[in-house]
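In: no sequence on this one, just coordinates:
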């Protein structure tokens, strides 16, 4: 794999170094090819597809890989996309409380409401 083409792909797609931590270099290059050839030039659409695909293919979430996905979401500059990413992460079964607390103020209102509802449910189940 040509590191220059990966660097170009990341730049054109608006991906930062956090994206490389999930080992999706081939998928990034593929998304870049689509971006270059498609009429849809909105890079955030391709970031969303990459994120959803990566998340969907993850079989088991450890604290390490959950942290990687949260890092991607939290570093997203597009607020609607960041909120969508955070929402997808907080509704995962067994998302730790610390991540819910971290996500709530950084997404849109619906992310905060969902995180607060999950936290309230966790609190009820504890008692």
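Out: It's in. No experiment lies behind these values; they were computed from the predicted model shown.
In: C-alpha only now, for contacts and for neighbours.
Out: Will do.
In: Which stretches in this structure count as strands?
Out: Counting by DSSP state E, the chain has no strands at all.
In: Alongside the first one, take a look at this:
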């Protein structure tokens, strides 16, 4: 199976590649893990890629945070996508526009995440500035 086909099989849309969340080096690691046959849950590979990217890129710019939130919003697996969106909301650098989008998304877990973020002393101070 060619790399692009393998990426599609794992649920990586073009946005994952365009944002740089997934690259050839990650795909090689993912392929090696996949070939072991221990984990065929494709969302685990997307979460792995997201976590590695996040760890390497923090703090995120407002634009990148918004793009990653959208990446979660469009994930084929609602649980996986929700995990990405929640992770972005909980970042200290999460921009107000993303917090507002999460609050308006109609998902209770996102609303709770936004409420918790807004209750943090730093977030409250930033909102008043």
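Out: Cool, got the structure. Please read all numbers here as calculations on a predicted model, not as lab measurements.
In: Could I get the TM-score for this pair?
Out: Structural agreement between the two chains, given as a TM-score (TM-score structural alignment, normalised by the length of structure 1), stands at 0.80; 124 aligned residues with a Cα RMSD of 2.5 Å.
In: Distance-wise, check residue 110 of structure 2 relative to residue 23 of structure 2.
Out: Here the distance between residue 110 of structure 2 and residue 23 of structure 2 works out to 29 Å (Cα to Cα, to the nearest Å).
In: Neighbour count for those two, which is higher?
Out: Per other Cα atoms under 10 Å, whichever of residue 110 of structure 2 and residue 23 has more neighbours is residue 110, with 23 against 14.
In: in structure 1, which spans are helices?
Out: Listed in chain order, the helices of structure 1 (DSSP state H) span 3-13, 25-37, 43-57, 63-74, 79-90, 97-103, 109-126.
In: Burial check on the nearest residue to residue 85 of structure 2 once chain neighbours are set aside, number of neighbours?
Out: Nearest non-adjacent residue to residue 85 of structure 2, counting by Cα to Cα, 6 or more residues apart in numbering: residue 69, 4.9 Å away. For residue 69 of structure 2, the neighbour count with other Cα under 10 Å is 25.
In: distance of residue 69 of structure 2 from residue 61 of structure 2?
Out: In this view, residue 69 of structure 2 and residue 61 of structure 2 are 12 Å apart by Cα to Cα.
In: Residue 90 of structure 2 now?
Out: The gap separating residue 90 of structure 2 from residue 61 of structure 2 is 14 Å, by Cα to Cα.
In: the more surrounded of these two?
Out: residue 90 (16 against 13).
In: Please give me every residue in contact with the residue nearest to the more buried one when sequence neighbours are not counted.
Out: Setting aside the residues directly before and after it, residue 90 of structure 2 is nearest to residue 117 in space (Cα to Cα, 6+ apart), at 6.4 Å. Residue 117 of structure 2 makes contact with 89, 90, 123, according to Cα atoms under 8 Å, 6 or more residues apart in numbering.
In: Perfect, I'm done here.
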